[in-house]
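Colleague: The sequence and its predicted three-dimensional model are supplied below.
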Amino acid sequence: MKLSEVTLSHHYADLGDAFGTPIEPTPFRHPRLIDTNPAVLSLLGIDPEEATNPAWAQLGSGARLFKGSRPFAMKYAGHQFGVYNPDLGDGRALLLGEIEQAGRRWELHLKGAGLTPYSRFGDGRAVLRSTLREYLAGEALSGLGIRSTRALCIVGSDEPVTRERIEQGAMLIRVAESHVRFGHFEYLFYTKQLQALQQLIGEICRRFVADSEGLSAGGQAEALLRFTTRRSAELVAGWQAEGFAHGVLNTDNMSIIGDTFDYGPYAFLDDYDPAYICNHSDHTGRYAFAQQPGVVLWNLNALAHALSGVVEVDTLRDCLEQFQPMVTDAYAARMRAKLGLATEEESDHKLCAALLQLLQHSGTDYALFFRTLSRYRGERPASALRERIPPAQHSELAQWLEHYDSRLARENSDAGRRSPAMLETNPKYILRNYLAQKVIEAAEKGDYHPLRTLRRLLQSPFEEHPQHEAWAIAPPESAKRIPLSCSS
C-alpha cells in the first residue's frame, strides 16, 4: 500500500461523546522527519519504500492528515501513585484513526499534537528526549517478545518546549491495537455512565475476547477481566524476566489488552537490583522493579472495582485470584528458557532464586551474565562467568554452578543444542539508559545515525552484529543511574 492510499476508519471515536472530544492537532511550523520505522510500516501494510516519503514530516506533525482521519482526544481517569485523579485524558495526543490490515485493526495516535480539553496545566507538547525514548522502548520490548505499543515515525522541530529546561519539541505516531486504558473504565464507572461503560466493555470484547459474543453484560465484563488479568500477568512476567522497570505504573498507564504502555521514566537493569527505582519522583519506591507484579495486581483490583456495577464481587475476586499463579507460571517459563532448561522440575525456582541472589550480592550486570551463561559448557574454571562476578563471590558462583550442572545432567542437556537456544533467548543488546542518552545527545545536534543504528540493534537483539560491539558493553559506573523523570 502506498502512503497516499492509507485511509483511516474510526470505530473508537464513533462510540460517542462520552468517550472524548474531536479536535484538530496544532502542527509544528517547520517540521522535519527524524526517522520512520520500517518494521511498523510492514506491520501496517505500507510499502517499505515509503519510508523516505517527505510527506511523513507533514503527517507526523499534524500539518496534514491521513485520508479519512478525524482526530479525537480520548477521555479517561486513573489512580496515580495510588490516588484517584478524575481529570485525565489525552492532554497532548490525538487518536487519528485506525488502519485495518491482515485481519487486525491498528490505531494511530499522534503524541505531542498540542492542547486538548484534557491538557489541564500542560502545553500539549512532547520533547525530543522523551519521544526518542518511547520510540526506542517499543522496539526494545517488541524485539524481546514482550507486547508493547510501537511508533511509526518521529518528527522534530526547532520549536522550544519548556520542561526542567528548554528542549526541542517532537511528535511521534504511536501504533497499538488499542489505546484503551484501565482508566477509561474507571472514568465511566466513577461518573456513573453505566451504559457507556457497558458499551466500552462490549467493544473490547468484540475485538479481543474470544467466545464473548452473546454473553450478558455481566458475562462480558467477567470475560474481559479474565482476559486482561491473563495478559497483564504475562506482561509483567516478561518485564521481570528481562529486567525492565516501567517506572510509573498508574492505572491510566495500563493497557486493557496487556501492552506495555506510556513510556516515561523506564529503565532496563544494568546491575541486578530488585529494589531499583528508575523514577526519581517515586520517593517511596512504589514502582520499584521488584514491586511491579504487586502493583499490576493493585491496578487490576482498581479495574475490577470499576466493573463491580455489572459483575458480582465473588466473581471479581475469583478472577483476580488467578493473577499470581499466572505470573508465577509465565515467569518460570521465561526463566527456564534463559537458563537453557528444556524440562520443568519443582526445584527450578530454588535454582533461579539462588542465581538472582548471587547476582544481587555481587552487583553483576543482569543481561551480560545471562548472555555469558548461554555459552557455558560445564568447563572448569568457568573463566568467562568468573570475569562477570567479583572475586568475593567466586565461591558462591562455583557452588551455584555445581547445582546447575546437576540440573542439566538430569535432563541430559547437550550444550551443542542448549547454547544456540539460549543465545536466542538472552539478548546481547538491550536499551540501556546510557545508550538512549547517547542517541538523544546526538539527535539534539541533528545527527540521527546513532538512533537508526540502535533501533536496528534492538529489533534483532539476539544477533551478534559484530560491527556494533560497542553497543553491547556495560555502562561505566557513572552512567548506571541516570536520573529519570516523568516530564516529557
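Modeller: Cool, got the structure.

Colleague: alpha carbons only for contacts and neighbour counts from here, please
Modeller: Fine.

Colleague: For the stretch 251-400 of the chain, which segments count as helices?
Modeller: Assigned by DSSP state H, counting those that start in this stretch, the stretch 251-400 of the chain shows helices spanning 292-306, 313-321, 323-338, 348-362, 366-373, 383-388, 394-410.

Colleague: now for the ones you listed, which one comes closest to Pro54?
Modeller: Closest approach to Pro54 among the helices of the stretch 251-400 of the chain (CA to CA): helix 366-373, 38.5 Å.

Colleague: another one to put next to it:
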Amino acid sequence: MPVSRRYRPEPRFPDLGSEFCDPVAPAAFPQTTLRYRNDRAAAEVGLEGLTDAEWIAHFGRFEPLPGQAAPVAMRYHGHQFRSYNADLGDGRGFLAAQLRSGDGRLLDLGTKGSGTTPWSRGGDGRLTLKGGVREILAATLLETLGVPTSRAFSLIETGEALQRGDEPSPTRSAVLVRLGHSHVRFGTFQRAAWHERPDLIATLVEHVRGLYHPGVAAGDVPGLLRAVVEASARLSARWIAAGFVHGVLNTDNLNVTGESFDYGPWRFLPHYEPGFTAAYFDQFGLYAFARQPEAVFWNLTQLAGCLKLVAEAEPLTEALNGFGPAYIRELRTAFLMRLGVHSAGEAADQTLLDTTLAFLRESGAALRWEPLFFDWFGGFASSARALAGPRAGLYRGETFEAFRAALFDHESDRPERLEHPVFAAADPEELLIDEVEAVWAAIAARDDWDPFAAKLARLEASRGAYALSR
C-alpha cells in the first residue's frame, strides 16, 4: 500500500495485555460508501496516499495497516453522571492502530460504530450516520477555535437500518474513525482500582508517563497527576473560550492527554448562558456550560483516588489542588487567543477576561457568543470593522467601553491575519443547532451532501484565518 516515509506504526497499548483490552473483530457491513476522509490529518501520519478503495479497505472493512496489531476493545469503568458503572468498556468501537505523527506524538486510530465487543452490554455496536456527521462537524470547529481535540479521520456509510429511541427510526448507519492523542481514560485507572490491583495501576502509570508525559520522571506518580491536571485545566479553559458544551463529562470521556474526544450531545452556545446544557437527559445541569470546569475537577479527584493505591495522599492532593490556579491561568490565555491579542501582564489579562465575560453577560441573547470574538479579533486593528458591522448597535454602553478599553490595552497578535478574506464576511462560522439539523436534513431527505461539504470548506477557511495553535 502507498504509505509514505512519514508512516510510523507503533502499536503500544495491546502490549499491556488482557487486563487492559480484548482482541475483537470488526463487523461485516453490507455496504461501505466513503462519505468523508480527512486528508490533512492523514498526511500527518503518512496515509494520505491511499486510494479511496484502499481507504475503505482499512477504515470500512478494517484490513490491518502495515505493522499494526489486531484491533482491541479497551477495558475501563467510569462514573456516569457521578454514579459508578463497573460494566463499561469499548462497546461499539476499538483501537484500530497506533502510529507516530510528524511531531513525534503517539496517536490512535479509534473507531466508533465498528461492531459488537465483549463490552457491548446488549447494544448493537453501531453508529448512526447522523452521529458521525455531528462528530465531524464538532471536531472540525473545535480545532478551528484552538481546542485540543481528536479529529474525525474517516466516515463510511455501512448500509444498515438502525433502531434508536431518541431519533426517527430506522436510521442510516456508519462507522467513524477518529485520530486522537490517546484513548486511555480516567476510567481505565478506575477499573484497575476497582479490582484492587495496584500492580495494574503501576503498569498503567508507567505506560502513560513514558508515552504521553515523558517529562515526568519515572516513578513520580504525583508528577504524572500534575501533568494530567494541567492538561485538563487547559482543555476546560479552551471549551469555555470556544463557547462549547461537551454534554457528557463522565470519567470515561476524559483522557490522560487533555484532548477532547467522543462527541455525543454537544452544543455551542448561542449566547452567554451559564446553565446551558447539551444533553436532554442532563436534567439537573450537572454538565452545563459553566459547570464544566467543576465536572473536570471532580473527575480528576476520582483519578487521584485511584493513584492513592501507588502513592502517598498528600502529594497527590497537592497536585490536584493545582487545578484551580492552572484553570484561571489557562482561561486568560484562551481568551487572549480567541481575541487575537498578546498578553499585557497578568493583571491586564485578567481585566480583559473579566470585562469580556461581563459584556457577554449583560448583552444576553442580543449578542451571540461567537460573533463578539470574530468582530473584535485583533483588538484595536478590528475596531473600524466591528463598529461598521451588523452588530455595531450592540457595541455601546459602560460595560462595552470597559471591555474595549481592556482589549485596546493589548497589542494585536499577528494583525496580518485580518487580511484573510474570512474577515471580510459579516458573520463568523458557527455551529448552532439549527444549522447542524439543516445540514443533516439535506442528507436524510435527499442524500444531498453539498451543504455538509460546503460547511467543512468554510470551517477550513476559518481555521486558516485564525491560525490558532492546537
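Modeller: Structure's in. What do you need? Just so it is clear, the structure is predicted and the values come from calculations on it, not from any experiment.

Colleague: And the TM-score between them?
Modeller: Once superposed, the chains reach a TM-score of 0.87 (TM-score structural alignment, normalised by the length of structure 2), with 451 aligned residues with a CA RMSD of 3.0 Å.

Colleague: circling back: do you know which of the helices of the stretch 251-400 of structure 1 lies nearest Gly243 of structure 1?
Modeller: Smallest distance to Gly243 of structure 1 across the helices of the stretch 251-400 of structure 1 (CA to CA): 7.4 Å, for helix 366-373.

Colleague: Including mean neighbour count, could the helices of the stretch 251-400 of structure 1 go into TSV?
Modeller: Converted to TSV, the helices of the stretch 251-400 of structure 1 look like this (neighbours: other CA atoms under 10 Å):
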stretch	mean neighbour count
helix 292-306	21
helix 313-321	15
helix 323-338	19
helix 348-362	17
helix 366-373	21
helix 383-388	15
helix 394-410	15
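
Colleague: Would you state the strands of structure 2 in chain order?
Modeller: In structure 2, the strands defined using DSSP state E lie at 8-9, 21-23, 33-37, 72-74, 78-80, 83-85, 95-100, 106-112, 127-128, 151-162, 171-180, 244-245, 267-268.

Colleague: With respect to Ala102 of structure 1, which of the helices of the stretch 251-400 of structure 1 lies nearest?
Modeller: Closest of those to Ala102 of structure 1 is helix 323-338, at 28.4 Å (criterion: CA to CA).

Colleague: Average offset of the closest one relative to structure 2?
Modeller: By mean CA distance after the TM-score superposition for structure 1, the fitted helix 323-338 of structure 1 averages 1.5 Å away from its aligned residues in structure 2.

Colleague: what's near enough to touch Gln199 of structure 1?
Modeller: Leu15 (CA atoms under 8 Å, 6 or more residues apart in numbering).

Colleague: how about a cut-off of 10 Å?
Modeller: Gln199 of structure 1 makes contact with 15-16, 193, 205, 217 under the criterion CA atoms under 10 Å, 6 or more residues apart in numbering.

Colleague: Map it across to structure 2 for me.
Modeller: In structure 2, the residue matched to Gln199 of structure 1 (TM-score structural alignment) is Thr203.

Colleague: Export the strands of structure 2 to a markdown table and append columns for mean neighbour count and distance to Glu401 of structure 2.
Modeller: A markdown table is the format used below for these (neighbours: other CA atoms under 10 Å; distance: least, CA to CA, whole Å):
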| stretch | mean neighbour count | distance to Glu401 of structure 2 |
| --- | --- | --- |
| strand 8-9 | 20 | 53 |
| strand 21-23 | 19 | 56 |
| strand 33-37 | 17 | 45 |
| strand 72-74 | 26 | 52 |
| strand 78-80 | 20 | 43 |
| strand 83-85 | 13 | 46 |
| strand 95-100 | 25 | 48 |
| strand 106-112 | 24 | 45 |
| strand 127-128 | 25 | 47 |
| strand 151-162 | 22 | 38 |
| strand 171-180 | 24 | 41 |
| strand 244-245 | 25 | 26 |
| strand 267-268 | 24 | 26 |
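
Colleague: ok, and the closest non-adjacent residue to Phe28 of structure 1?
Modeller: Nearest residue to Phe28 of structure 1, sequence neighbours excluded (CA to CA, 6 or more residues apart in numbering): Ser61, at 6.0 Å.
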